[in-house]
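Student: test case, fold it:
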Amino acid sequence: MDYVNLGRSGLKVSPLCLGTMNFGPETTEEDSFAIMDRAHELGINFFDSADVYGWKMGEGITENIVGRWFAQGGGRREKTVIATKFNGRMGEWPNEGLQSALHIRRAADASLKRLQTDYIDIYQAHHIDRSTPMEEWWEAMDILRQQGKILYVGTSNYAGWHLAKSQAVAAQRGLFGIVSEQSHYNLLTRAVELEVLPAAEDLGIGVIPWSPLAGGLLGGVLRKIDKGRSAADHMVKQLEKHRDKIEAYEKFCDELGEDPAFVALAWLLKQRAVTAPIIGPRTIGQLEGTMRTLEIDLDEAALARLDEIFPGHKTAPEDYAW
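Tutor: This next block holds a predicted model:
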């Protein structure tokens, strides 16, 4: 495994990030433990979670599973760079969501308890909170860092100007600032190329793409349907919307002799500012198969062909002006 720096930090992480969102809702605790153990065996040290994962308000199901896995010992916690997120609603009362200093303090303590650890490596705002001044949430994050409860600060779903403003506020306080940004980014969804990626690159923020397979559309969906595997209604609708592109894509992957899912991930690893796409395997087999991604080296001709199939964006403002 060739580890990479997360953004401009000195923190070394694997170029694939293990997403835990399926742990609980889709994958049993026993299988989740096995997947995390196998991830370590394969060299993956970067795991991502969130307090809302498990999708039962306030229960933190997924974090609890990860915490019980850590509690088994054997160096599991020490070998893991654990990232988790706050902002989502964890209760019906006021201040049980978003980014007030009060909620951040409570959310951090609750995540630490569920994860059965005394510190979080990367604590991430799950979404922008337009109702809370950035000065307030930076002060709250600074306090957590001084207390030793978190090491790095990350964001998710921030616009380019949010990143720039956040870094400016952090600099005013003499802080290191944001180290990572989780963005919705894949061959089909490329809006972040306009401003988020160039901002992240300039500010030294590592981008961690979520939904790298566009909800499965880039994972060989036509092959699966042809083999009789059913698709959800929303998937069928999206497939019909993008069928021409998906057909061309899967044909190109056949020419490369590679699985569409692994090509999509390998393409992300070639993009500016990207540190590690988030993978969400439901089984050990899916996890092991994904390692093929790290062996694929797309050349300039392949990258150009993928841009033809899925047109992207130039950096703003050149994308829409001279």
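Student: C-alpha from now on. contacts and neighbour counts both.
Tutor: OK.
Student: for the stretch 51-200 of the chain, which segments count as helices?
Tutor: In the stretch 51-200 of the chain, the segments counted as helices under DSSP state H, counting those that start in this stretch are 61-70, 101-115, 134-146, 160-172, 196-203.
Student: count the neighbours of Asp48 for me.
Tutor: The tally of other residues near Asp48 (other Cα atoms under 10 Å) stands at 22.
Student: and for Phe47?
Tutor: Applying other Cα under 10 Å, we find 22 residues neighbouring Phe47.
Student: in the lengthiest helix in the chain, which residues are buried?
Tutor: Ranked by residue count under DSSP state H, the longest helix found in the chain is helix 233-256. Neighbour counts over helix 233-256 (16 or more other Cα atoms under 10 Å) mark Met235, Val236, Leu239, Lys245, Ile246, Glu247, Tyr249, Glu250, Phe252, Cys253 as buried.
Student: another one to check against the first:
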Amino acid sequence: MEYTFLGRTGLRVSRLCLGTMNFGVDTDEQTAFRIMDEALDAGITFFDTANVYGWGENAGLTESIIGRWFAQGGQRREKVVLATKVYEPLSDPLDGPNDTRGLSLHKIRRHLEGSLRRLQTEHVELYQMHHIDRRTPWEELWEAFEIQVRTGKVSYIGSSNFAGWHLVKAQSAAKERRFMGLVSEQHKYNLLERLPELEVLPAAQDLGLGVIPWSPLAGGLLGGRALSAEKGARTSAISERAERHRVQLEKFSALCREIGESEANVALAWTLANPAVTAPIIGPRTVEQLRDTLRAVELQLGKEVMRELEAIFPGPGGETPEAYAW
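Tutor: As a prediction, the model looks like this:
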């Protein structure tokens, strides 16, 4: 496994981030334990979750599974750089009228306490805003996060699903308070979704934020089986989306066969080649899927392969304004 710094911080993280969104949903607890054990054995030390994972009435289940895994001992917790998120409602009757999306100081305090309890830990290394809150002022947001950092419950603050100008505004408000502000931005980025190259990635890189791509396989479309998936509850939506990209995906598969690498690993290696990227999030549902993705870190794509990928999945034309002006 390779390691890099998380943005401009001195914290080192693995270049693959273990996503846990499937735990408790498509992956049972014992399999989740095996995945986390094998990930740690393989050198993946960066784990990402969210307080809402488990979804609906089961929101928080994923964090609880991770907490029970930590509780097994073996210095599991000490070895992991743990990231979780806050923003979504948790269907908690005690939240009352605040059981809505958002990032009030009140909600951040309550939901962090809940996450720590479920995760069976006293702190998290990276606490992320799951989405931009256009209602709550930055003065309140940074006050909320400063409290948690000062008390040692949180080490660093990150964002997710922010626009480029949101990142700039957040950092400007933090600077006025002499607070470190954001250290990372978790964003949807893959070969089929390259719009972040216009502004989000350049803004993050300029501000010293590590970009953590979520859905680097485009929800399974770049995993190599989307066009041949059997119809089912999980695969029907993927199959429909795959048909819209059939020509691209067929060319992509042909290229991967030519170089002797799996589609998933090529897609992950492509994201890793971007200097703005810290670690793409992998979300294995099985131990076998985890093992298959480890090759991505050591896979170096040559210039010709990168050019062919650019031809198959053209980007937006560079950064703004040159992408559409001069």
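Student: mind checking the TM-score on these two?
Tutor: Between these two chains, after superposing, the TM-score reads 0.97 (TM-score structural alignment, normalised by the length of the first structure); 320 aligned residues with a Cα RMSD of 1.3 Å.
Student: out of the helices of the stretch 51-200 of the first structure, which is closest to Gly10 of the first structure?
Tutor: Nearest of the helices of the stretch 51-200 of the first structure to Gly10 of the first structure, taken as Cα to Cα: helix 196-203 at 14.8 Å.
Student: pull up the aligned stretch in the second structure for the closest one.
Tutor: Counting by TM-score structural alignment, helix 196-203 of the first structure falls onto residues 200-207 of the second structure.
Student: for stretch 168-181 of the first structure, same thing?
Tutor: Mapping stretch 168-181 of the first structure onto the second structure (TM-score structural alignment) gives residues 172-185.
Student: show me what counts as buried in the matching stretch.
Tutor: Within stretch 172-185 of the second structure, the residues that count as buried by 16+ other Cα under 10 Å are Ala173, Ala174, Gly181, Leu182, Val183, Ser184, Glu185.
Student: do stretch 302-315 of the second structure as well
Tutor: Across stretch 302-315 of the second structure, burial judged by 16+ other Cα under 10 Å covers Val305, Leu309, Ile312, Phe313, Gly315.
Student: now stretch 132-146 of the second structure
Tutor: Buried residues in stretch 132-146 of the second structure, counted by 16+ other Cα under 10 Å: Ile132, Asp133, Trp138, Leu141, Trp142, Ala144, Phe145, Glu146.
Student: contacts only, for Ala276 of the first structure.
Tutor: Residues in contact with Ala276 of the first structure, defined by Cα atoms under 8 Å, 6 or more residues apart in numbering, are Ser14, Pro15, Leu16, Cys17, Val207, Ile208, Pro209, Leu269.
Student: so of these, which ones are in strands?
Tutor: Those of the contacts of Ala276 of the first structure mapping onto strands are Cys17, Val207, Ile208, Pro209, per DSSP state E.
Student: which among these gets closest to Met36 of the first structure?
Tutor: Ranked by distance to Met36 of the first structure (Cα to Cα), these are led by Cys17 at 11.3 Å.
Student: what is the neighbour count of that closest one?
Tutor: Residues near Cys17 of the first structure, counting by other Cα under 10 Å: 25.
Student: who wins for most neighbours among the contacts of Ala276 of the first structure?
Tutor: Among the contacts of Ala276 of the first structure, the one with the most neighbours (other Cα under 10 Å) is Val207, at 29 neighbours.
Student: and the gap between that one and His162 of the first structure?
Tutor: Val207 of the first structure sits 14 Å away from His162 of the first structure, going by Cα to Cα, to the nearest Å.
Student: next one: Pro281 of the first structure
Tutor: 31 Å.
Student: more neighbours: these two, which one.
Tutor: Per other Cα under 10 Å, whichever of Pro281 of the first structure and His162 has more neighbours is Pro281, with 22 against 16.
Student: hang on, that one in a strand?
Tutor: No - checked against DSSP: H, G, I helix; E, B strand; the rest coil, Pro281 of the first structure lies outside a strand; its state is coil.
Student: to which residue of the second structure is it aligned?
Tutor: For Pro281 of the first structure, the aligned position in the second structure is Pro284, judged by TM-score structural alignment.
Student: burial of Glu298 of the second structure, as a residue count?
Tutor: Glu298 of the second structure: 11 surrounding residues under other Cα under 10 Å.
Student: tell me which residue of the first structure matches up with it.
Tutor: Match for Glu298 of the second structure (TM-score structural alignment): Glu295.
Student: how about that match, what does it touch?
Tutor: Contacts of Glu295 of the first structure by Cα under 8 Å, 6+ apart: none found.
Student: give me the distance between it and Tyr185 of the first structure.
Tutor: Taking Cα to Cα as the measure, Glu295 of the first structure falls 21 Å from Tyr185 of the first structure.
Student: how about Gln238 of the first structure?
Tutor: Distance, Gln238 of the first structure to Tyr185 of the first structure, by Cα to Cα: 16 Å.
Student: next, count neighbours for the closest residue to Arg145 of the first structure other than its chain neighbours.
Tutor: Closest residue in space to Arg145 of the first structure, ignoring its immediate chain neighbours: Leu151 at 5.8 Å, by Cα to Cα, 6 or more residues apart in numbering. When neighbours are counted by other Cα under 10 Å, Leu151 of the first structure registers 16.
Student: now do the contacts for Leu151 of the first structure.
Tutor: Leu151 of the first structure sits next to Tyr119, Ile120, Asp121, Ile122, Tyr123, Arg145 when contact means Cα under 8 Å, 6+ apart.
Student: just these now: which is nearest Gly219 of the first structure?
Tutor: The closest of the contacts of Leu151 of the first structure, once distances to Gly219 of the first structure are taken by Cα to Cα, is Ile122, at 28.6 Å.
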